[in-house]
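A.B. asks: Return atomic coordinates for the entry below.
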Amino acid sequence: MMSAGFVNILKLCVGADSVEDLLDWHRTHPSPFPTGERRHVTRMWPKRDVEILAGGSLYWVVKGLVLCRQRIVRLDEVQGADGILRCGIIMDPEVIRTEPMPRRAFQGWRYLEPGDSPRDLPTARTGDDSLPEPLALELARIGLR
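C.D. replies: Take a look at the predicted model:
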């Protein structure tokens, strides 16, 4: 199998019950950057940082399903109030919805190979028939979609 040359990160989206909750959080918490990037601070610096920066995204797990991603643009050192250096994952502000993919809860973050990552959902077009979101999510939860 050929390598894509990059790797993604998988992270729980704690406190969000839906992609809309994440989007609402973005609307109500202004970005600290003039260009609008979003930052998520995590305790550990990834050992595969070069691969992440070669095109990786942060895939968000919401209520047991991977539902969206944000492209990672850089990793910054962030010093906490306790003096400990942490990793600031700086992401593009655009949230891209993905096909729902079940994922069990875990601590911290995990690497996610491109071949194991869910595909992006197409942007809706007028006249498209699609399943109602609650039905599509439930089908994904039980492994039928």
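A.B. asks: C-alpha only now, for contacts and for neighbours.
C.D. replies: Fine.
A.B. asks: At which residues are the strands of the chain located?
C.D. replies: 8-12, 38-42, 57-62, 65-79, 85-91, 96-102, 109-112 (DSSP state E).
A.B. asks: List of residues touching the fourth one?
C.D. replies: For strand 65-79, contacts defined as CA atoms under 8 Å, 6 or more residues apart in numbering pick out 19, 41, 49, 52-53, 55-61, 85-103, 118, 120, 140-141.
A.B. asks: number of nearby residues for residue 104?
C.D. replies: Using other CA atoms under 10 Å, residue 104 has 10 other residues around it.
A.B. asks: ok so, going back, now render the strands of the chain as TSV, adding distance to residue 31 and mean neighbour count.
C.D. replies: TSV is the format used below for those (distance: least, CA to CA, whole Å; neighbours: other CA atoms under 10 Å):
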stretch	distance to residue 31	mean neighbour count
strand 8-12	19	23
strand 38-42	6	17
strand 57-62	17	26
strand 65-79	14	21
strand 85-91	11	20
strand 96-102	18	20
strand 109-112	22	17
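A.B. asks: let's see this one next to it:
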Amino acid sequence: MALHMIKLAAGAESIESFTEWQQHVMQQRRAAGLSANPVHETRMMPKRGAEIINGGSMYWVIKHKICLRQRIIEIERVEIEGAPKFCLIHFDPELVPVHVKVKRPFQGWRYLKDSDVPPDISPSSPAPADTPIHLELALKEAGVW
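C.D. replies: Take a look at the predicted model:
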């Protein structure tokens, strides 16, 4: 079974603003002659990286809610002389909406337990994929969904 990660989408106000930010990152990488896949830079190298790249995803938290996931395709250690080591997490560009789940604030990234992974939103989901996040949360809180 794949191991997943969770990370706050710092600065993102909505799924749309997060999507725009990722598009910007991909444009910058293309212009620099690099792979167009989006990346995230982090200081800490995941010790369980082999488990993550074997089908794992990054679950993105926007405004205290897990909203999206993105498949992790590579974890790269970067060492530049005279600079601290860091790690680049490479993603598949596809952002997959998931059923919203409230998440308390935390710092950095964390591993995500299978029991905490929200399901993807698909055509067979109990509500249409375009259900606003606030409505989905209200339905869940009311016990309707």
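A.B. asks: if we can go back for a sec, residue 133 of structure 1: which of the strands of structure 1 is closest?
C.D. replies: For the strands of structure 1, the distance to residue 133 of structure 1 is smallest for strand 96-102, at 10.1 Å, taking CA to CA.
A.B. asks: which one is the residue positioned nearest the centre of structure 1 nearest to, not counting chain neighbours?
C.D. replies: By CA atoms, centre = their mean, structure 1 has its centre lying nearest to residue 59, at 2.5 Å. Spatially, and ignoring its direct neighbours in sequence, residue 59 of structure 1 is nearest to residue 69 (4.2 Å; CA to CA, 6 or more residues apart in numbering).
A.B. asks: how far away is the one you found from residue 39 of structure 1?
C.D. replies: For residue 69 of structure 1, the distance to residue 39 of structure 1 equals 13 Å [CA to CA, to the nearest Å].
A.B. asks: ok and the longest helix anywhere in structure 2 relative to strand 65-78, angle-wise?
C.D. replies: Secondary structure of structure 2 per DSSP state H: the longest helix is helix 15-31. Interaxial angle, helix 15-31 of structure 2 versus strand 65-78 (axes from the mean of the first three to the mean of the last three CA atoms, to 10 degrees): 20 degrees.
A.B. asks: follow-up on the earlier one: the residue nearest to the centre of structure 1 maps to what in structure 2?
C.D. replies: Residue 59 of structure 1 maps onto residue 59 of structure 2 when the alignment is built from TM-score structural alignment.
A.B. asks: isn't its match right up against residue 4?
C.D. replies: Yes - the pair residue 59 of structure 2 and residue 4 passes the contact test of CA atoms under 8 Å, sitting 7.5 Å apart.
A.B. asks: Looking for the alignment partner of the residue nearest to residue 59 of structure 1 in structure 2.
C.D. replies: Residue 69 of structure 1 maps onto residue 69 in structure 2, by TM-score structural alignment.
A.B. asks: For the aligned residue in structure 1 for residue 5 of structure 2, give me its contacts.
C.D. replies: Residue pairing (TM-score structural alignment): residue 5 of structure 2 is matched to residue 9 of structure 1. Residue 9 of structure 1 makes contact with 52, 56-59, 109-112 under the criterion CA under 8 Å, 6+ apart.
A.B. asks: mind putting those residues in TSV, distance to residue 13 of structure 1 included?
C.D. replies: Formatted as TSV, those follow (distance: CA to CA, whole Å):
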residue	distance to residue 13 of structure 1
52	19
56	17
57	14
58	10
59	9
109	10
110	13
111	15
112	15
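A.B. asks: Of those residues, just say which sits nearest to residue 14 of structure 1.
C.D. replies: Scanning these for proximity to residue 14 of structure 1, where the rule is CA to CA, the winner is residue 109, at 11.9 Å.
A.B. asks: contacting residues around that closest one?
C.D. replies: Counted by CA under 8 Å, 6+ apart, residue 109 of structure 1 has contacts 9-12.
A.B. asks: and with 6 Å instead?
C.D. replies: Taking CA atoms under 6 Å, 6 or more residues apart in numbering, we find residue 109 of structure 1 in contact with 10-11.
A.B. asks: Quick check: the gap between it and residue 120 of structure 1.
C.D. replies: Computed as CA to CA, the residue 109 of structure 1 to residue 120 of structure 1 distance reads 20 Å.
A.B. asks: Appreciated, that's everything.
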